[in-house]
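A.B. asks: Next come a sequence and a model predicted from it.
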Amino acid sequence: MGKVIDTGADLPHPPPLTAEQRKLISATVPILAEHGVTITTLMYKRMLEAYPDMKNIFSHSKQMRGHQPQALASAVYAYAAHIEDLTPILPVVERIAHKHASVHIIPSQYAIVGTHLLGAMSEVLGADTFNGDLYNAWETAYWNLAHIFIDRERQLYEAAAWTGWREFVVEKKVKESDEITSFYFRPKDSKPLDPYRPGQYISIQRFIPELGHYQNRQYSLSDASSPEHYRISVKREDGIRTVKSSGELDTKDAGTPGWMSNLLHATLHEGDTVELAYPFGEFYLDDSSAPVVLLSAGVGLTPLLSMLNTLVSSETKRPVSWIQAVRNSRVHAFKSHVSSMAKANPEQVKTAIFYSSPVEGDVQGQDYDFLGRLDVDKVDRSVLRLDDPSAQYYVCGPEVFMAATFKALKTHGVDGSRIHAEVFGAGANPA
């Protein structure tokens, strides 16, 4: 833990692309559409064989399922498709830069990726095709983009209280529902924590002996900033094995989404030491005085809960609506917390709760307001703050939920610039 920042001064610094080079890049867009995933799959295979330490950075499950190659292929394609004007992809660049900073990507690693990406392009497209001017154009394009990331990530590192990994102790482990458990982490060195922006996330790193390398995951901070601790609230996924009866880790499901989260549930206990990164993330509460509407489904509530707690504890008393979709009371995390908050602050906080599968004992009008999935059309305009053209909307949950909610809000006249969506990955905002 410290502030060691690699500036990348010894890396190639090519000039901007020429008009002819941009034409060459644009001409490869159809080829990337057809062969992009093949190229990036080969790139990752070769790179991780040559540099096994890079496995400490990349998600094992995303590699196993092909999500990492697909994400990189999409990014390369988008870069080529917008080579004449990068403005449309800058929000994605910002999102990726924050993710890179959260796992402490350093400039020298861009050289490794560049070598293997260009090598994979040459093999897949053929050395007779990918050579000369085309190769030079792509090499220049790669380093132009790499330096956009390097420069932005350096800014993020310079603004952070520390870079790399810092040791924390699990102070508390609290069950919030049948699926979600909160972990409270206090810094092992007892030094106070800097405030973060409500909505941001931290990375947690753990060594997995059975895999032979570290794995990291990002979890939204689920509470308002505290100088004493961080809190994350993690969902456990059913049917994913993490520990054998012998006590050894079971890595058979390590390629399954949620394996790392289940591992935290099963093996991370109060008093344990973990390594965390500084908070990052471009999805956070704005600083205006405009009303805020928070719409969540499932564990997507976590970054929005940080926003809610921050708003209610602040002196501004900014109006806020909490609109949440859950299956039933058994998995309704922070139910009493949000309810108590709304009752204590009736002029500031409005709520609307949807249950899709109520269980025995769940009472409409008491435990929840609406039956079914979250439907914006059922929510009162005053709760949605639709009559205030400055209201800001924050949406988090499964991709299908976010896309449907985004579309519904736009149908009600909410401009897309006022809708902010948290995407757990490197994709674009739903539209």
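C.D. replies: Received the coordinates, thanks.
A.B. asks: all contacts plus neighbour counts: C-alpha atoms, from now on.
C.D. replies: Fine.
A.B. asks: ok but residue 401 is inside a helix, no?
C.D. replies: Yes. Per DSSP: H, G, I helix; E, B strand; the rest coil, residue 401 lies within a helix segment.
A.B. asks: ok now do the spatially closest residue to it that is not a sequence neighbour, which residues does it touch?
C.D. replies: Spatial nearest neighbour of residue 401, excluding adjacent residues (CA to CA, 6 or more residues apart in numbering): residue 297 at 7.3 Å. Neighbouring residues of residue 297 by CA atoms under 8 Å, 6 or more residues apart in numbering: 324-326, 374, 396-398, 401.
A.B. asks: With residue 57 instead?
C.D. replies: Residue 57 neighbours (CA under 8 Å, 6+ apart): 103, 214-216.
A.B. asks: Show me the strands in the stretch 1-150 of the chain, by range?
C.D. replies: Read by DSSP state E, counting those that start in this stretch, the stretch 1-150 of the chain holds no strands at all.
A.B. asks: Spell out the secondary structure type for residue 425.
C.D. replies: Assignment for residue 425 (three-state DSSP): coil.
A.B. asks: go on, residue 204?
C.D. replies: Residue 204 - assigned by three-state DSSP - is strand.
A.B. asks: Tell me how far the residue nearest to it when sequence neighbours are not counted lies from residue 186.
C.D. replies: Setting aside the residues directly before and after it, residue 204 is nearest to residue 276 in space (CA to CA, 6+ apart), at 4.6 Å. Taking CA to CA, to the nearest Å as the measure, residue 276 falls 10 Å from residue 186.
A.B. asks: Residue 42 now?
C.D. replies: Taking CA to CA, one finds residue 42 at 41 Å from residue 186.
A.B. asks: more crowded one of these two?
C.D. replies: Taking other CA atoms under 10 Å, residue 42 and residue 186 do not tie; residue 186 has more neighbours (23 against 18).
A.B. asks: Included below, for side-by-side comparison, is a second structure:
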Amino acid sequence: MLSEKSAATVRATLPAVGAAIGDITELFYEKLFAAHPALLRDLFNRGNQNAGLQKQALAGSIAAFATHLLEHPDTRPDVMLGRIAHKHASLGVTREQYPVVRLHLFEAMAEILGEAVTPEVAEAWDEVYWLMANALISIEERLYAEHRVLAGDVWREWTVTARTEETADCATFHLVPADGAPAPGFRPGQYVSVQTELPDGARQIRQYSLSGSPGSAARAITVKRVHGGAGPDGEVSGHLHAHVRPGDTLRVSAPYGDLVLRDSTAPLLLASAGIGCTPMLSMLEHLAETGHPAPVTVLHADRTPADHALRADHRALAHKLPEASVRFWYESDAEPGDATGLLDLGGTPVAPGTQAYLCGPLPFMRAVRAQLITKGVPAADIHYEVFGPDLWLASA
């Protein structure tokens, strides 16, 4: 994919660029938002920017893409690109924004690396950038076409028909299209973006998994209120919990996300933690409706049973499957039949050919993935979803 000349230059400069990529991406965002403040106000997650999470995710994806081009020149990292493209599509990103990103990214690169960025080096990394950008543009435009929307025009008004308090910090919002038109289809495990106008006028966007059956006319999202601990509380989750009631409207995107069931006949393992259970419930409802013929192992970890959102639904949906096994782990207050402590696959049989789906905090998913690989599950058969920036590569 890379020209021979650029490949040699990128290989020679990757250690220096990789070492400085965190500083480069930090300066990039400073320059981008100084020139285009509306992007921070209405597109990028301000909480992730303040915490430095988006910077880490961008740095990790650039480094991973460049490394892949060098180590596997005849292929491209489609799993990583697909995950990014789905997130971009849910935000309404368009091809016109990529030259803007390129301008400020390369300005930051030149400023951080100084004279090391010769014309030859800039040309080689420009090739890397456009290989990645054009691949994302192609995938994103295909995703828009699948929903029959113009590129970036993914938003519709939805009416809140009901609200259910699941736990002290989780609420489910039941939604129908405000215009009465049919709800767009979705695949079990996908999410939508919700754009919320906050008191300062910013229109911040967050992603929430869809629950319920894809065939239903209604949709539901379960929102966990984010408590910041040492930092600020979640802007959007806090606003939704405090202000949104039945009769209100929300601006919601078309459904996207690549954590979807790939093989309807394989044995499945669905492992989640915290609010990561939400895509799993959609998968379980679909499996129950379609009569999944193979074993399904349902695992979940949480702080306490009271913190486990949709706990009764989680267990009940699994029990609709004839060959399902269910086990929940809690850090404390575990009830009879449940386990105390962290999720441990030591006593859990994993059938040959199992496809595994993980959703939860990154340390949880890394630990479960390692246990699955130890049990013989190929890495290619382990799929995951991260709420927020994908830091898997950045922390590898």
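C.D. replies: All right, it came through fine. The structure presented is a predicted model; accordingly, all values stated were derived computationally and were not measured.
A.B. asks: Make a markdown table out of the contacts of residue 297 of structure 1 and add neighbour count, secondary structure and distance to residue 272 of structure 1.
C.D. replies: Compiled in a markdown table, these are given as follows (neighbours: other CA atoms under 10 Å; DSSP: H, G, I helix; E, B strand; the rest coil; distance: CA to CA, whole Å):
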| residue | neighbour count | secondary structure | distance to residue 272 of structure 1 |
| --- | --- | --- | --- |
| 324 | 23 | strand | 33 |
| 325 | 27 | strand | 33 |
| 326 | 24 | strand | 31 |
| 374 | 24 | coil | 38 |
| 396 | 25 | strand | 30 |
| 397 | 23 | coil | 30 |
| 398 | 16 | coil | 31 |
| 401 | 21 | helix | 36 |
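A.B. asks: Tell me where structure 1 has helices.
C.D. replies: Secondary structure of structure 1, counting by DSSP state H: helices at 19-27, 29-50, 60-64, 67-81, 90-102, 107-125, 132-159, 259-267, 301-313, 335-344, 381-384, 399-411.
A.B. asks: what about the aligned residue in structure 2 for residue 270 of structure 1, how many neighbours?
C.D. replies: Using TM-score structural alignment, the partner of residue 270 of structure 1 in structure 2 is residue 246. By other CA under 10 Å, 13 other residues sit near residue 246 of structure 2.
A.B. asks: give me every residue that touches residue 246 of structure 2.
C.D. replies: So residue 246 of structure 2 contacts 159-163 (CA under 8 Å, 6+ apart).
A.B. asks: switch the cut-off to 6 Å
C.D. replies: 160-162 (CA atoms under 6 Å, 6 or more residues apart in numbering).
A.B. asks: conserved subset of these in structure 1?
C.D. replies: Among the contacts of residue 246 of structure 2, the contacts conserved in structure 1 (both residues aligned by TM-score structural alignment, their matches' CA atoms under 6 Å) are 160-162.
A.B. asks: picking up where we left off before, taking the contacts of residue 57 of structure 1, tell me the two that lie furthest apart.
C.D. replies: The largest separation in these, counting by CA to CA, is between 103 and 214 at 11.3 Å.
A.B. asks: higher neighbour count, those two?
C.D. replies: Higher neighbour count among residue 103 of structure 1 and residue 214: residue 103, with 25 against 18, using other CA under 10 Å.
A.B. asks: what's the counterpart of that one in structure 2?
C.D. replies: Under TM-score structural alignment, residue 103 of structure 1 pairs with residue 91 in structure 2.
A.B. asks: so what's that match up against?
C.D. replies: Per CA under 6 Å, 6+ apart, neighbours of residue 91 of structure 2: none.
A.B. asks: In a markdown table: the contacts of residue 297 of structure 1, plus distance to residue 115 of structure 1.
C.D. replies: Shown next, in a markdown table, are these (distance: CA to CA, whole Å):
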| residue | distance to residue 115 of structure 1 |
| --- | --- |
| 324 | 46 |
| 325 | 46 |
| 326 | 46 |
| 374 | 47 |
| 396 | 36 |
| 397 | 36 |
| 398 | 35 |
| 401 | 39 |
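A.B. asks: The residue nearest to residue 204 of structure 1 contacts residue 165, correct?
C.D. replies: Yes. Residue 276 of structure 1 is within contact range of residue 165, at 5.4 Å (criterion: CA atoms under 6 Å).
A.B. asks: of the two, who's got more company?
C.D. replies: Of the pair residue 276 of structure 1 and residue 165, residue 276 is the one with more neighbours under other CA under 10 Å, namely 26 against 19.
A.B. asks: Would you mind measuring from the more buried one to residue 195 of structure 1?
C.D. replies: 15 Å.
A.B. asks: Likewise for residue 144 of structure 1?
C.D. replies: Counting by CA to CA, the gap from residue 144 of structure 1 to residue 195 of structure 1 is 33 Å.
A.B. asks: cool, residue 327 of structure 1 as well?
C.D. replies: 33 Å.
A.B. asks: Tell me the buried residues in stretch 365-379 of structure 1?
C.D. replies: Residues 367-371, 373-376, 379 are the ones in stretch 365-379 of structure 1 that count as buried (16 or more other CA atoms under 10 Å).
A.B. asks: quick one on the thing from earlier: and residue 144 and residue 195 of structure 1? which has more neighbours close in?
C.D. replies: For residue 144 of structure 1 versus residue 195, neighbours defined as other CA under 10 Å are more numerous around residue 144 (18 against 12).
A.B. asks: tell me the contacts of the equivalent of the more buried one over in structure 2?
C.D. replies: Under the alignment (TM-score structural alignment), residue 144 of structure 1 pairs with residue 131 in structure 2. Contact analysis of residue 131 of structure 2 by CA under 6 Å, 6+ apart lists nothing.
A.B. asks: same thing with residue 402 of structure 1?
C.D. replies: Not one residue lies near residue 402 of structure 1 by CA under 6 Å, 6+ apart.
A.B. asks: Pull the residues that contact stretch 212-227 of structure 1.
C.D. replies: Residues contacting stretch 212-227 of structure 1 (CA under 6 Å, 6+ apart): 56, 192-193, 195, 200-208, 231-232, 302-303, 305-306, 309-310.
A.B. asks: what residue of structure 1 takes the place of residue 167 of structure 2?
C.D. replies: Aligned partner of residue 167 of structure 2 by TM-score structural alignment: residue 177.
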